[in-house]
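S.K.: Below are the sequence and a predicted model; questions follow.
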Amino acid sequence: MSQSQRQPDSAVVQNSADSERIPPRLIGAIVAVGSLAFIGILTETVMTVLFPALMREFNVDTATVQWITTIYLLSVAASMPISSFLKRRFRLKAIFLAAVALGVTGSLIMIVAQAFPLMILARIIQGVGSGVATPLMINIILEQSPRSKIGRLMGVGSLVITVAPAIGPTVGGAVTSVLPWRAIFVGAVPLMLIAAVIGCICIEQRTPTEDAYLDPVQLCLIVLALVGLVLALNQGGVAVSAAVSGGVTARPGIIAVVSLIVGLGSLILFAKTSQRAFSPLLRLGILRDPAVLLHAVAYLLLPLVGIGYGYVITNVSQLSLGTSAFVAGSLVLPGALIGAVCAPVGGWFYDRFGAVKPILIPLGIAILGPVLMLVFSMHLTPGLLAGFYFIFGFFYAIGNANVMTSGLSEVPHEFRPDGNAIFNTCLQFGGAAGTALFSTVLTVAQAGAGAEGTPRFAHATAVGGAWTFAVMIVICLIGWGCLASAFRIRARRGAIKV
């Protein structure tokens, strides 16, 4: 081969290598946008470890105080469906700055709030901000990443977000041991402003905007569906708890039934209007692919356990084992932190080995965590709680970080913003439902067990923990089965590497 022939080949190789490099500004954009979600989740998990103290300060029970977390996650879930519309209609920096403004506003309200309803309002505002920021980060990764680096960058995105639950309970316990809990939100404001500066420098607009239309009817329907379903679960638990303790069940029972009807009805109407709409809020047609649908179902179910686990451990350790808030938060730290750090490793496995083994193997091992919790449920110690959660957190992070990446690989490129919105909605709704479900189980177990701090109440909490761990196992098995079925479907198509 002549020198003149080798030079063009060398140029092609060089250009190919350049196209696969990760631009520094892309990393900056991911960090900036992900920081908003990070701060939102951090404050969510911080509040979780403070539930016993907040129950005393605001004179509310377990089922009520968990709305501080549930309403945040629900607001995030309700905001996710509009992310596809926002990306088509507005510039990325404008969306980002709107998310910053919402996050700062919510934090300022939390700093001055003296009533429980005002705290709920603040969490709604913060949730909307995070609900805008999280899919924006994923859209930037999917749109601007080199093809061979998508798995790793999705892992980086997961790292930015999952570090928050790793350190949240510990931060909550540590800060409140020396400062008022509101100091957490005082510190969050300057962090968000720093992220705003980085985002303004690094976020780039690669695709033009378009005149997308937001159907208010569809928006109202999806919000009603999400709110109705979680409220039904919450009030159903209140009704069951009241029945166990001999209280009045009529009011929460009626609310639960009505909310369930409204939630399911709104969801059905949303699906039907989306099929007929010229510019649907979400293109649900991508779920006709059974492989995508099964991935979405798994991404809905697994976060019930992933997000709810921290709530259960911190409350069981305080209310059953009698630990302090700082110790309770520290129990979650090892497993959550190692899981967060290993999320990019899961992305590397995905890029290297395909989807099947990097997802099914670690998620299968992760189920061992709640199994051991159940086996030792009546003999748990703080050390066992931390150790068993470490097993779950490590393997769950490696596997679950790839579920959305795998599911979206089956979605045509032009519909990926819709797929991103659907998967993130599933994630956040699953988290909201998980917190409501597990708090309900604990509340039912505690019903009629006397006052907090008594041996009878501690034993009832331990029993509720055992019930919760059993429910976690069932949820994990169903989610794992959905993913295994999805991979069998894709294997028959010859589309994945086993």
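M.R.: Now that the structure is in, tell me what you want to look at. All figures in this text were calculated on a predicted structure; none of them were measured in a lab.

S.K.: alpha carbons only for contacts and neighbour counts from here, please
M.R.: OK.

S.K.: Any idea how many residues pack against Ile365?
M.R.: Ile365 has 15 neighbouring residues, counting by other C-alpha atoms under 10 Å.

S.K.: err, Glu204, not the other one
M.R.: Neighbours of Glu204 under the rule other C-alpha under 10 Å: 16.

S.K.: I'd like to know which elements the strand or helix carrying Gly430 is packed against.
M.R.: Here Gly430 sits within helix 416-446, counting by DSSP states H and E. Judged by 3 or more C-alpha pairs under 8 Å, 6 or more residues apart in numbering; DSSP states H and E, the packing partners of helix 416-446 are helix 62-65, helix 67-79, helix 83-89, helix 116-144, helix 216-245, helix 290-319, helix 403-408, helix 455-492.

S.K.: so how far is the first one from its chain's centroid?
M.R.: Meaning helix 62-65. Here helix 62-65 is found 20 Å from its chain centre; the criterion is C-alpha atoms, centre = their mean, to the nearest Å.

S.K.: which helices and strands sit right next to that helix?
M.R.: Packed against helix 62-65 by the contact rule (3+ C-alpha pairs under 8 Å, 6+ apart) you find helix 51-58, helix 416-446.

S.K.: ok, and here's another one to check against it:
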Amino acid sequence: MKQYNTKAIMASLLICGFVGMFSETALNIAITNLMEVFHITAATAQWLTTGFLLTLGVLMPMTGLLLQWFTTRQLFVFSLASSIVGTLVGALAFNFEMLMVARVLQAAGMGLLIPLMFNTILVVYPPDKRGAAMGFVGLVIMFAPAIGPTVAGLLIEYLAWNYIFWLSLPFLIIGLLVGLKFLENVTEVTKPRIDVLSVVLSTIGFGGVVFGFSKAGEGDGGWTSPVVIACIVIGLIAILLFALRQLSMREPMMNLRVFKYPMFIMGLLLVLSCMMIILSSMIILPMYLQNGMKLSAFTAGLMLLPGSALNGILSPRMGRLFDKYGPKWLVIPGLAIVGAMLWFFSGITPASSIAFIVALHIGLMVGISMVWMPAQTNGLNQLPPELYPHGTAVMNTLQQVAGAIGTAVAISILTSGMEKYLHSSPAPNEMNEIAKAMTFGSQHVFLFAMIVTLIGLALAFFIRRVVVQHRAMHPSH
């Protein structure tokens, strides 16, 4: 096995991944501020997030193909160039359209970087060290979005929203320079045939579903709006045609034979349920803290910091435990903890103490860290090396879709819960009643997340440790 400077390679990928994930959530806290600055509605501002997810949803399915067409260095440089230009445009943006272009460029950079990171780890680390390495990726993927809102809250309070971009820029440039010096080409370029129809179907399919669900969460017409129904139906049909086409091709764009491996499917389902739990609760909680409990953006960001930071810090630790003991002893207790926390969350009211909410959030994030990386690494470990790019492409693509669905369902449950409460309220316009309605809606969202957790827990009992052999080509049991 070739020796790589794994520390330097990881450092450059992690710095860039961190900044990319940071800017993904940092802007969420700035949305209220941006609505005033650019005179836009909440539904328009929502596009800064939707557009980001949509770009990822369209780009992710192609990453398996791109990893075989371009060298590691080429993809790395391209993804960083896109992120740097996007960040610069965002820092200088003087209208909403410019900011929107910046988000799309940033998302394109991230959409290439994340799969590149996973794939590089699978190639440069032996299977018994992978859990810990994946844990560091977990640290970045969970910790960066976690501190995003806190740092952004500070920047908005004392400087201005565009400093979110100015702050990210130097780090991206450092990451690029470190990568240029140390990153080696770890994958071989095989240049498989590009099937235009597959690209078109995957774009319409995944793009349509992500767009449809994001649109449903916006509120105007919601789930019954013809645009939402059309997007989701057309998207699902396109995904079905895409899948059929992939199975009939000799060199598929996204090799669906990864679904022959039972533990890969199990890992995928658990990661998707984590994604839905995280996104549905992470969108609702800050909104509840700000609107239901009337706390400032900065306070809300600070309250979510300990749990998210702990989740990040524990990720590499969980990875090492996974390398040692396998997935079962982490995943089952982890989901049990998550379920218990969400059950308590479904009972919070404006009278709940800040310490109680912080403690619940810490418990939730610790539970998630016990599930996410072990399930993901275990699943990818079962694949033979030639399916690594496809396995990561499938996981990353479906995570974006699950994220969009989780967010949309959460916002819909929240809105309908609030409307139902205010409908029967004697004074629906009073601040106090609106806060109560917010509580009522939020409680329902946490119950939804709890149901997802219980389904995951039922699945987790079937998870088995994968023994990596990779000499024989058939799925190893």
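M.R.: That came through, no problem. Nothing here was measured: the structure is a model prediction, and the numbers come from that model.

S.K.: Can you tell me which of the helices and strands packed on helix 62-65 of the first structure is packed in deepest?
M.R.: When those are scored by mean count of other C-alpha atoms under 10 Å, the highest mean neighbour count falls to helix 416-446 (a mean of 27).

S.K.: Average offset of that helix relative to the second structure?
M.R.: Superposing on the second structure places helix 416-446 of the first structure at an average distance of 2.2 Å from its equivalents, by mean C-alpha distance after the TM-score superposition for the first structure.

S.K.: How about the equivalent of Phe70 of the second structure over in the first structure, nearest residue that isn't a chain neighbour?
M.R.: Residue correspondence to the first structure (TM-score structural alignment): Phe70 of the second structure is matched to Phe90. Residue nearest to Phe90 of the first structure in three dimensions, not counting chain neighbours: Thr209, with 6.1 Å by C-alpha to C-alpha, 6 or more residues apart in numbering.

S.K.: For the residue lying closest to Gly450 of the first structure once chain neighbours are set aside, give me its contacts.
M.R.: Closest residue to Gly450 of the first structure apart from its sequence neighbours, by C-alpha to C-alpha, 6+ apart: Phe457 at 5.9 Å. Applying C-alpha atoms under 8 Å, 6 or more residues apart in numbering to Phe457 of the first structure gives the contacts Leu319, Ser320, Gln446, Ala449, Gly450, Ala451.

S.K.: how about Phe457 of the first structure, what's its partner in the second structure?
M.R.: Aligning on TM-score structural alignment places Phe457 of the first structure opposite Ile434 in the second structure.

S.K.: residues near the residue nearest to Phe90 of the first structure, how many?
M.R.: By other C-alpha under 10 Å, 14 other residues sit near Thr209 of the first structure.

S.K.: The aligned residue in the second structure for it: what's it in contact with?
M.R.: Here Thr209 of the first structure is matched to Val189 in the second structure, going by TM-score structural alignment. When contacts are counted by C-alpha under 8 Å, 6+ apart, Val189 of the second structure is found next to Leu67, Gln68, Trp69, Phe70, Thr71.

S.K.: Assign Val189 of the second structure to helix, strand or coil.
M.R.: Taken by DSSP: H, G, I helix; E, B strand; the rest coil, the conformation at Val189 of the second structure corresponds to coil.

S.K.: residues in the second structure matched by stretch 475-485 of the first structure, start to end?
M.R.: Against the second structure, stretch 475-485 of the first structure falls on residues 452-462 (TM-score structural alignment).

S.K.: now do stretch 414-425 of the first structure
M.R.: Matched against the second structure by TM-score structural alignment, stretch 414-425 of the first structure falls on residues 386-397.

S.K.: Tell me how many other residues crowd the alignment partner in the second structure of Gly387 of the first structure.
M.R.: Matched by TM-score structural alignment, Gly387 of the first structure corresponds to Ala359 in the second structure. By other C-alpha under 10 Å, the residues close to Ala359 of the second structure number 16.

S.K.: Next up, the contacts around the counterpart of Pro306 of the second structure in the first structure.
M.R.: Counting by TM-score structural alignment, Pro306 of the second structure lines up with Pro334 in the first structure. Taking C-alpha under 8 Å, 6+ apart, we find Pro334 of the first structure in contact with Ala166, Ala386, Phe390.

S.K.: Burial check on the second one, number of neighbours?
M.R.: Neighbourhood size, Ala386 of the first structure [other C-alpha under 10 Å]: 20.

S.K.: Could you tell me where stretch 6-18 of the second structure falls in the first structure?
M.R.: Under TM-score structural alignment, the match for stretch 6-18 of the second structure in the first structure covers residues 26-38.

S.K.: do the same with stretch 206-213 of the second structure
M.R.: Alignment of stretch 206-213 of the second structure against the first structure: residues 226-233, by TM-score structural alignment.
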